[in-house]
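> 3D, please:
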Amino acid sequence: MTSAPPKRLPPAEDQAARFAQQREADRTAIAEDYVELIADLLAEEGEARAVDIARRMGVAQPTVAATVSRLQRDGLVETKPYRGLFLTEAGLAVAAAARARHELMVRFLLAVGLDAETAEADAEGLEHHASDKALAAFARFLETRGSEGG
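I've put the predicted structure just below:
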């Protein structure tokens, strides 16, 4: 008698929830990348212009305009005539949280042996897709590792 092959697919509802979570993370990642870049441009250059965002993101200016419009609707970005883009309080909070997640991810990837360039590049995507549980585990790992002398 042959036995049934092991089940490889999770229940449909669980799988659908995971895919929905992934799509939401993708949408959120774009907003976080934009507000983080705007914050960096404001800090480094004193202004954040759409042309600079397009150049640094590697996208066309109409793409930036559409994304900035969505960020304005979401209450994260303000525009001022002839003065570029600015972050609202909510935008500043999103940028700070994104920066903290990015830095945590880089530190974790360095701690597990990645070189700095790869860690920085990989953190750019992973930071948006790691769950809060995973990020907390990474932070605990780093704390434990730090208390053991590295």
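
> switch to C-alpha atoms for all contacts and neighbour counts from now on
Fine.

> Near residue 98, how many residues? Count them for me, please.
The burial count assigned to residue 98 is 21, neighbours taken as other Cα atoms under 10 Å.

> One more sequence to fold, the one below, so I can look at both together:
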Amino acid sequence: MQEPEASGRSETALVDPERHVESFRQAREARRLELVEDYVELIDDLIGDGGEARQVDIAARLGVAQPTVAKMLKRLCDEGLVQQRPYRGVFLTEAGKRLAGEARERHRIVERFLCALGVSPETARRDAEGIEHHVSAETLEAFRAFAEGRGG
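Alright, predicted model coming up:
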């Protein structure tokens, strides 16, 4: 390990600009997709639990106002992930169902990985909600392999 300089900074040089830009681009894209994935996963859960996903239920579960949900549902409709039917709630398209399944699987893998590290199940559940959106396929596969190797 290198000693920090007097300024408190390490002697490690910055990565080249192209790699730096790519890292930040990936982080921005993950943040953009995070909310979309959270919505479709919740809609899928609500439909699975009660047969329908209503705007009021989505707002209550996410802790946001109904106009916020309405704005996001419009975006999800525009992206072809959900369909809204008057007086019948919100339904996922095939693309929405696929995205919800992928998000759920990533969450499951991250949660199992954290538990395999010794994190309590409740903390792992909470922490996985967020981490799941920010890991690459390579890292996710390493998490999965580690958790499976630990019997997780």
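
> Any figure for the gap between the residue sitting nearest the centre point of structure 1 and residue 29 of structure 1?
With the centre of structure 1 defined as its mean C-alpha position, the nearest residue by Cα atoms, centre = their mean is residue 128, 3.7 Å away. With the distance defined as Cα to Cα, to the nearest Å, residue 128 of structure 1 ends up 5 Å from residue 29 of structure 1.

> shared neighbours, the two?
Shared contacts of residue 128 of structure 1 and residue 29, defined by Cα atoms under 8 Å, 6 or more residues apart in numbering, are absent.

> doesn't residue 25 make contact with the residue nearest to the centre of structure 1?
Yes: the pair formed by residue 128 of structure 1 and residue 25 meets the contact definition of Cα atoms under 8 Å, at 6.2 Å.

> which other helices and strands contact whatever helix or strand the residue nearest to the centre of structure 1 lives in?
Remark: residue 128 of structure 1 resides in helix 116-129, with elements defined by DSSP states H and E. Contact here means 3 or more Cα pairs under 8 Å, 6 or more residues apart in numbering; DSSP states H and E; on that basis helix 116-129 of structure 1 packs against helix 12-45, helix 89-111.

> Those into CSV, with extra columns for distance to residue 144 of structure 1?
Converted to CSV, these look like this (distance: least, Cα to Cα, whole Å):
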stretch, distance to residue 144 of structure 1
helix 12-45, 29
helix 89-111, 11
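
> So which of those is the most surrounded?
Burial among these, expressed as mean neighbours by mean count of other Cα atoms under 10 Å, is greatest for helix 89-111, which shows a mean of 18.
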